[in-house]
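1. Model the following, please.
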Amino acid sequence: MEFERLSSLILFKLEQNQQQTEPSKIKIISAGNIEIIASDQVVFCKAAGDYVELNLKDHQQRLFTGSLKELESSLPKTFLRVHRSYLVNVEFIRSLNSKSSQQVEASGAGFLQLHDSMEVPVSRRIMPTVRNYIKQN
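-> Predicted coordinates for the structure are as follows:
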């Protein structure tokens, strides 16, 4: 059990290093144009119907055509599912708060404070996983 936890931590650290040195690319197709965005520029992703809203470091937003699940499978392991509608780039996590925030949906057990005061909800079901991640890192 300890070996499995240690090996998954090592794999995660390798993914983190790879994202910093050679980030994966996300292809955004909109109105006939193709835009390539590096994964290290994405702070969090939010499901928005048939699209995914990518919230970038510079506070810009882009729409990815497809589901959050599709996008999650193409992103590096440095993205953590914190809610059924949200993926967060762990590089931008500043703190985990268990109190509700007026800016975040009330359906969560808490929220993550991210880069430049961005916030996302954390679901009750996923809260222990997020807490464990923060304790380990």
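
2. contacts and neighbour counts: CA atoms only from here.
-> Will do.

3. if I look at the spatially most central residue of the chain, how far off is residue 6?
-> Residue closest to the average C-alpha location in the chain (C-alpha atoms, centre = their mean): residue 88, at 1.5 Å. Distance of residue 88 to residue 6, computed by C-alpha to C-alpha, to the nearest Å: 22 Å.

4. For residue 126, which residues are in contact?
-> 81-83 (C-alpha atoms under 8 Å, 6 or more residues apart in numbering).

5. Another for comparison:
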Amino acid sequence: MTVLIVEDDLPAQRRLVRLLRAHPEYRDACVVCADDVTEARRVLASEAVKLVLLDLDLHGDDGFGVLSAASTAGTMVVVVSANTHRALRAFDVGVVDFVAKPVNAARLMIALGRVQPDAIRRRPAALIVRSRHGLERVSVEDVLYISGADDYVAVTLMSGRRLLHDEPIAHLERQLPSDFLRVHRSHIVRRDSVRRVLDGPGGTRIIELRNGARVPVSRRRVALVLRTLLRAMAP
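-> Predicted coordinates for the structure are as follows:
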């Protein structure tokens, strides 16, 4: 899962990352940080973000500018701000919780706990893949990996069949269960389809799948991917 922390103060940003990792649900999360509204909106448009921890004062910009993008993406938001007089407005627009600064660790854990009941959503047993030939229902169990960029993705099935889908990869990622792992901005793989992880050029990593296909692992996600796969392979 991906969590976005929107905070312009670097020490506060790092502390939020540490506190987030202390919660068992988010120990292996992919944490992305942004320090302004523009970058936060870019991440929300390109990643399937599950949760945003949002400061409201960002280099003079209003953090409420992030909320509309989060709402459009179906992402939950916990506001972390010293501007407690704005809490009522924040709740009016649908945030999960409002944690006042300076952040109390126990209070943040409570807020993260409140996210969980809403976060456990039923995932579909099938994906509806829309291509130039029309709509096709594809069982999630048949999906091996997904690759793509911009507005089109390729869904590769266990059978080797390849379907083109005319939506961004982040849209499909939001529909997939935890059996799938985003390893790169352009690649999602089925965890149990990974045969091995190879060393790539310049210290990069490459995943080899059971069908022989190879997909790159982004530098930002290497630690998360290795940690997740090692845990899955442990006896």
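
6. Counting neighbours, what do you get for the equivalent of residue 135 of the second structure over in the first structure?
-> Matched by TM-score structural alignment, residue 135 of the second structure corresponds to residue 34 in the first structure. Residues near residue 34 of the first structure, counting by other C-alpha atoms under 10 Å, number 10.

7. Repeat that for residue 19 of the second structure.
-> Neighbours of residue 19 of the second structure (other C-alpha under 10 Å): 17.

8. I'd like to know how far it sits from residue 12 of the second structure.
-> For residue 19 of the second structure, the distance to residue 12 of the second structure - C-alpha to C-alpha - is 11 Å.

9. For the longest helix anywhere in the first structure, which residues meet the burial criterion?
-> Longest helix of the first structure, by residue count under DSSP state H: helix 2-21. The neighbour-count check on helix 2-21 of the first structure (16 or more other C-alpha atoms under 10 Å) flags 15-16, 19 as buried.

10. Then stretch 85-99 of the first structure?
-> Result for stretch 85-99 of the first structure [16+ other C-alpha under 10 Å]: buried residues 85-93, 96.

11. Need the max-distance pair from these.
-> 85 and 91 (18.8 Å; C-alpha to C-alpha).

12. Residue 43 of the first structure pairs with which position in the second structure?
-> In the second structure, residue 43 of the first structure lands on residue 144 (TM-score structural alignment).

13. next one: residue 87 of the first structure
-> Using TM-score structural alignment, residue 87 of the first structure pairs with residue 188 in the second structure.

14. swap in residue 24 of the first structure?
-> For residue 24 of the first structure, the residue aligned by TM-score structural alignment is residue 125.

15. export the buried residues of stretch 85-99 of the first structure to JSON lines and tack on distance to residue 60 of the first structure and secondary structure?
-> Formatted as JSON lines, the buried residues of stretch 85-99 of the first structure follow (distance: C-alpha to C-alpha, whole Å; DSSP: H, G, I helix; E, B strand; the rest coil):
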{"residue": "85", "distance to residue 60 of the first structure": "19", "secondary structure": "coil"}
{"residue": "86", "distance to residue 60 of the first structure": "17", "secondary structure": "strand"}
{"residue": "87", "distance to residue 60 of the first structure": "17", "secondary structure": "strand"}
{"residue": "88", "distance to residue 60 of the first structure": "16", "secondary structure": "strand"}
{"residue": "89", "distance to residue 60 of the first structure": "15", "secondary structure": "strand"}
{"residue": "90", "distance to residue 60 of the first structure": "19", "secondary structure": "helix"}
{"residue": "91", "distance to residue 60 of the first structure": "18", "secondary structure": "helix"}
{"residue": "92", "distance to residue 60 of the first structure": "15", "secondary structure": "helix"}
{"residue": "93", "distance to residue 60 of the first structure": "18", "secondary structure": "coil"}
{"residue": "96", "distance to residue 60 of the first structure": "23", "secondary structure": "strand"}
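
16. And these, which is closest to residue 76 of the first structure?
-> residue 89 (9.1 Å).

17. shouldn't that closest one be in contact with residue 44?
-> Yes. The criterion here is C-alpha atoms under 8 Å, and residue 89 of the first structure meets it with residue 44 at 5.8 Å.
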